[in-house]
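Novice: Predicted coordinates and the sequence they were generated for:
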Amino acid sequence: MRNAVVFLAVLVGVLALLALGGAAIVLGEADDSPGLQGIGVLVVIGATVVALRWRGA
């Protein structure tokens, strides 16, 4: 049961980071802000790396 709770917590965290990064990319495009787009891309890449490297242990 503990593994399921930890998995759910990591999943929710990764999905939240992906949503935040995606929103930063879109809002950076609307405001013509390359810095915000870059931060959004880094957040999305970081969340993807965490999701792929996490083993659940």
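Specialist: Arrived safely, thanks for sending.
Novice: from here on, contacts and neighbour counts on C-alpha atoms
Specialist: OK.
Novice: quick one: buried residues of the longest helix along the chain?
Specialist: Among the segments of the chain that qualify as a helix by DSSP state H, the longest is helix 2-31. Within helix 2-31, the residues scored as buried using 16 or more other CA atoms under 10 Å are Phe7, Val10, Val14, Leu17, Leu18, Ala19, Gly21, Gly22, Ala24, Ile25, Gly28.
Novice: this is the other structure I want to compare:
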Amino acid sequence: MPDGGTRLTHRERFTGALTVFGGAMFDRTRAGFEAFNTAFKARCEQPSMVDGR
């Protein structure tokens, strides 16, 4: 990134004949991914313990 930051793209793609039956399961999966992404972002934005900050 031009400002020295980092971009993480987290993507899942579900394909196949059985995906039409996945409704609620995919909603829970999406919620889990979103929770992970939120927690991961917060963790990455914490000051580093390695460099003493």
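Specialist: Sure, I can see it. These numbers come from a predicted model, not from an experiment.
Novice: TM-score for the pair, please.
Specialist: Comparing the two superposed chains by TM-score structural alignment, normalised by the length of structure 2, the resulting TM-score equals 0.48, with 31 aligned residues with a CA RMSD of 1.9 Å.
Novice: rewinding a little: which elements pack onto the helix or strand just after the longest helix of structure 1?
Specialist: The helix or strand immediately downstream of helix 2-31 of structure 1 is helix 34-53, counting by DSSP states H and E. Other elements packing on helix 34-53 of structure 1 under the criterion 3 or more CA pairs under 8 Å, 6 or more residues apart in numbering; DSSP states H and E are helix 2-31.
Novice: can you give me how far the helix it packs on is from the chain middle?
Specialist: Per CA atoms, centre = their mean, to the nearest Å, the displacement of helix 2-31 of structure 1 from the mean C-alpha position of its chain is 4 Å.
Novice: what's the angle from it to helix 34-53?
Specialist: Regarding helix 2-31 of structure 1 and helix 34-53, their directions subtend 160 degrees when assessed with axes from the mean of the first three to the mean of the last three CA atoms, to 10 degrees.
Novice: list the helices and strands helix 2-31 of structure 1 packs on?
Specialist: Secondary structure elements in contact with helix 2-31 of structure 1, counted by 3+ CA pairs under 8 Å, 6+ apart, are helix 34-53.
Novice: tell me which residues of the helix it packs on are tucked away?
Specialist: Across helix 34-53 of structure 1, burial judged by 16+ other CA under 10 Å covers Leu36, Gln37, Gly40, Val41, Val43, Val44, Gly46, Ala47, Thr48, Ala51.
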